[in-house]
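1. Kindly generate the corresponding structure for this input.
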Amino acid sequence: MSSNAELHTLKQRTDNYAYVLRCRETGLCAVIDASEPDSVLELLARIDGRLSLILNTHHHPDHTAANPELVARTGAPVLAAPWSGHAGSGPDITLKDGDPIILGRLRGTVLATPGHTLSDLCFWFEADRLLFTGDTLFSMGCGRLFEGTARQMWASLTRLRALPADTLVLCGHDYTLGNIAFARSLDPHNAALLEWEATVRARKAVGALPPHPTLGLEARANPFLRADDPDIQKSLDMPGADPSDVFAEIRRRKDHFTA
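-> Sure thing, here's the model as predicted:
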């Protein structure tokens, strides 16, 4: 992360994450996927931040519920892909793949990542090595396929996997320990996975939020990013299968998994 980027993580609802990204030079802030406005507004006051962008990775209410209050209190516009009418009035500015995000001196890029929904987006701040993934990619997991197909989701995940390994994954929910339990059911001796579990449990034991994983760690330990890995294919009795089909089987098993 560059010296000009300041990142704040907010736990909201039961397991949601919202993020505030601040440009230190200008004080301008973006909030990503907020569901509860009060903690966002309190943070902005504490860090002397001025909200200039409200970003949503997708239209589900647990990622957009804070929008009306934040707009009313700050006048900041909502930026997102077009979403269906049941989700409210929709974004003020619609985004598509490749669009720039300008936040003071910080520069990001919109990545279209269909799968969880057909219009899911991720926000990639290359110079700062920050990737806001919403419900496309979680720590050791990925989102359910509510609208898209397994082939679409696998393509989206491999697109993210190709980004630099030192990129921080900033996901929409803390499902980490449940995801780790499932990952261990497929790959019980993965050293990176076991080490990550110990790190997460140690942080939670003292009441702290889990750390954000890197894409490099996810590539080594997250089974949803490893559908083309012969070891994962072997564990599923699918050696040599199309990775999209392997991914579909991993997703099916996770949907029915109980620790």
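2. switch to C-alpha atoms for all contacts and neighbour counts from now on
-> Fine.
3. now the helices for the protein?
-> For the chain, applying DSSP state H gives helices covering 37-46, 61-64, 67-74, 150-161, 176-186, 191-205, 215-221, 230-235, 243-255.
4. just so I know, which of these lies nearest L170?
-> helix 215-221 (10.2 Å; Cα to Cα).
5. what helices or strands is that closest one leaning on?
-> With contacts taken as 3 or more Cα pairs under 8 Å, 6 or more residues apart in numbering; DSSP states H and E, helix 215-221 sits against helix 191-205.
6. Not counting its own residues, what contacts the helix it packs on?
-> By Cα atoms under 8 Å, 6 or more residues apart in numbering, the surrounding residues in contact with helix 191-205 are 176-177, 180, 183-184, 209-211, 217, 220-222.
7. Now tell me what touches stretch 156-169 from outside.
-> 112-115, 129-133, 136-139, 212-217, 219, 224-225.
8. here's the other one to compare against:
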Amino acid sequence: MLQLVTIPCLSDNYAFLVHNADTRETACVDVPEAAPILAALADHDWTLTDILLTHHHPDHIQGVAELVAATGARVTGAAIDAHRLPPLDRAVAPAERFRLCGTEAVVIDVSGHTVGHVAYHLPETAMVFTGDSLMALGCGRLFEGTAPMMWDSLSRLATLPPETTVCSGHEYTASNARFARTIEPSNPALISRIAAIEAARAEGRPTVPSMLGEELETNPFLRAGHAAVKSALGMADAEDAAVFGAIRTAKDRF
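-> Sure thing, here's the model as predicted:
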């Protein structure tokens, strides 16, 4: 069984540690800054062996050099993005499988927020690290990709088992919830989730990670194919990707 540690970084970023107590391997997913990660490693007396990068934005990679210098960890990232990532020891492609902390990791193309963005799925332990693709009650802005591209990416993630733990890159959930309420104000699962989010944030607790099943019930960006959502937007006959694009545009203006 792998241990998962969520590490707040910068103002609203998250990094994640995954640790196998049997093999004593430890991986870090994304490195917004090194200091909180090194502190967490010291607190647990863990040695970092691997760093996984989801995409090239500075708030996900700017601590890599310092973390590598301190730990000597191996760096993994997308081959297609290698020219704008820190130096990679292992360049991976979509659908590639490799061993990580004694378990299988599968690379998923989740382009949209950026082109070349990847997620890492650990099927044996039901975890997926999504960076700025699928987020808690949201998804990343389309800085490089298109709405159909991001819809395809989210649709791939939506096929994972609903009990999958979704480890995403930011504490944006409260603002995402305010927007989600404008799309489905009567969704009982969303109403319940918003109350839980408000309670968590009032106590200073993270709302990340989340469960994929919960995202499927409440995240408007995963629900663009639902008839009720299409009707609410006046797009009953529209293609799913077009509805997703309308939701993404509305969130950008929210």
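9. quick one: TM-score?
-> The TM-score (TM-score structural alignment, normalised by the length of the second structure) is 0.96; 253 aligned residues with a Cα RMSD of 1.3 Å.
10. and the contacts of stretch 156-169 of the first structure, which are buried?
-> In these, burial by neighbour count holds for 112-115, 129-133, 136-139, 213-217, 219, 224-225, counting by 16 or more other Cα atoms under 10 Å.
11. In strands only, show me the residues you listed.
-> 112, 130-133, 137-138 (DSSP state E).
12. And those, which is closest to R73 of the first structure?
-> Closest to R73 of the first structure, out of all of those and judged by Cα to Cα, is F132, at 24.0 Å.
13. if I look at that closest one, how far off is P164 of the first structure?
-> Applying Cα to Cα, to the nearest Å, the value for F132 of the first structure to P164 of the first structure is 14 Å.
14. How about H212 of the first structure?
-> 15 Å.
15. same question, L103 of the first structure
-> Counting by Cα to Cα, the gap from L103 of the first structure to P164 of the first structure is 21 Å.
16. Which one's more surrounded, these two?
-> L103 (20 against 13; other Cα atoms under 10 Å).
17. Map that one across to the second structure for me.
-> Residue correspondence, TM-score structural alignment: L103 of the first structure in this structure matches L100 in the second structure.
18. so who does that match touch?
-> Applying Cα under 8 Å, 6+ apart, we find L100 of the second structure in contact with 27, 50.
19. what number of residues lie near the alignment partner in the first structure of L160 of the second structure?
-> Aligned by TM-score structural alignment, L160 of the second structure pairs with L163 of the first structure. The burial count assigned to L163 of the first structure is 15, neighbours taken as other Cα under 10 Å.
20. May I see the buried residues of stretch 39-53 of the first structure?
-> 40-41, 44, 49-53.
21. Pull out the buried members of the contacts of helix 191-205 of the first structure.
-> The buried subset of these - by 16+ other Cα under 10 Å - is 176-177, 180, 183-184, 210, 217, 220-222.
22. Leaving out chain neighbours, which residue sits closest to M153 of the first structure?
-> The shortest distance from M153 of the first structure to any non-neighbouring residue, by Cα to Cα, 6 or more residues apart in numbering, is to G115 (4.2 Å).
23. who touches that neighbour in this structure?
-> 136, 144-150, 152-153, 156 are the contacts of G115 of the first structure under Cα under 8 Å, 6+ apart.
24. again, but for L41 of the second structure
-> By Cα under 8 Å, 6+ apart, the residues touching L41 of the second structure are 47-48.
25. Same check on P185 of the second structure?
-> I191.
26. Would you check how far apart it and A228 of the second structure are?
-> Distance of P185 of the second structure to A228 of the second structure, computed by Cα to Cα: 11 Å.
27. and of the contacts of helix 191-205 of the first structure, the nearest to R251 of the first structure?
-> A183 (11.3 Å).
28. shouldn't the closest one be in contact with N222?
-> Yes: the pair A183 of the first structure / N222 is scored as a contact, 6.7 Å apart, by Cα atoms under 8 Å.
29. Are there residues contacting both of these two? Which ones?
-> 140, 193.
30. For N222 of the first structure, see how far away R161 of the first structure is.
-> Taking Cα to Cα, one finds R161 of the first structure at 11 Å from N222 of the first structure.
31. Now do the same for T114 of the second structure: its match in the first structure.
-> Looks like T114 of the second structure aligns to T117 there (TM-score structural alignment).
32. picking that back up, as JSON lines, the helices of the first structure with distance to P91 of the first structure would be great.
-> Output for the helices of the first structure, formatted as JSON lines (distance: least, Cα to Cα, whole Å):
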{"stretch": "helix 37-46", "distance to P91 of the first structure": "17"}
{"stretch": "helix 61-64", "distance to P91 of the first structure": "10"}
{"stretch": "helix 67-74", "distance to P91 of the first structure": "9"}
{"stretch": "helix 150-161", "distance to P91 of the first structure": "23"}
{"stretch": "helix 176-186", "distance to P91 of the first structure": "30"}
{"stretch": "helix 191-205", "distance to P91 of the first structure": "35"}
{"stretch": "helix 215-221", "distance to P91 of the first structure": "29"}
{"stretch": "helix 230-235", "distance to P91 of the first structure": "40"}
{"stretch": "helix 243-255", "distance to P91 of the first structure": "30"}
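33. and of these, who's closest to A87 of the first structure?
-> helix 61-64 (6.7 Å).
34. after superposition, how close is the closest one to the second structure?
-> Average distance, helix 61-64 of the first structure versus aligned residues of the second structure after superposition (mean Cα distance after the TM-score superposition for the first structure): 0.4 Å.
35. ok now do the closest residue to E215 of the second structure other than its chain neighbours, which residues does it touch?
-> What sits nearest to E215 of the second structure in space, not counting adjacent residues and going by Cα to Cα, 6+ apart, is L137, at 6.3 Å. By Cα under 8 Å, 6+ apart, the residues touching L137 of the second structure are 173, 176-177, 180, 215, 218-221.
36. Please report the distance of the aligned residue in the first structure for L137 of the second structure from V169 of the first structure.
-> For L137 of the second structure, the aligned residue in the first structure is M140 (criterion: TM-score structural alignment). Counting by Cα to Cα, the gap from M140 of the first structure to V169 of the first structure is 10 Å.
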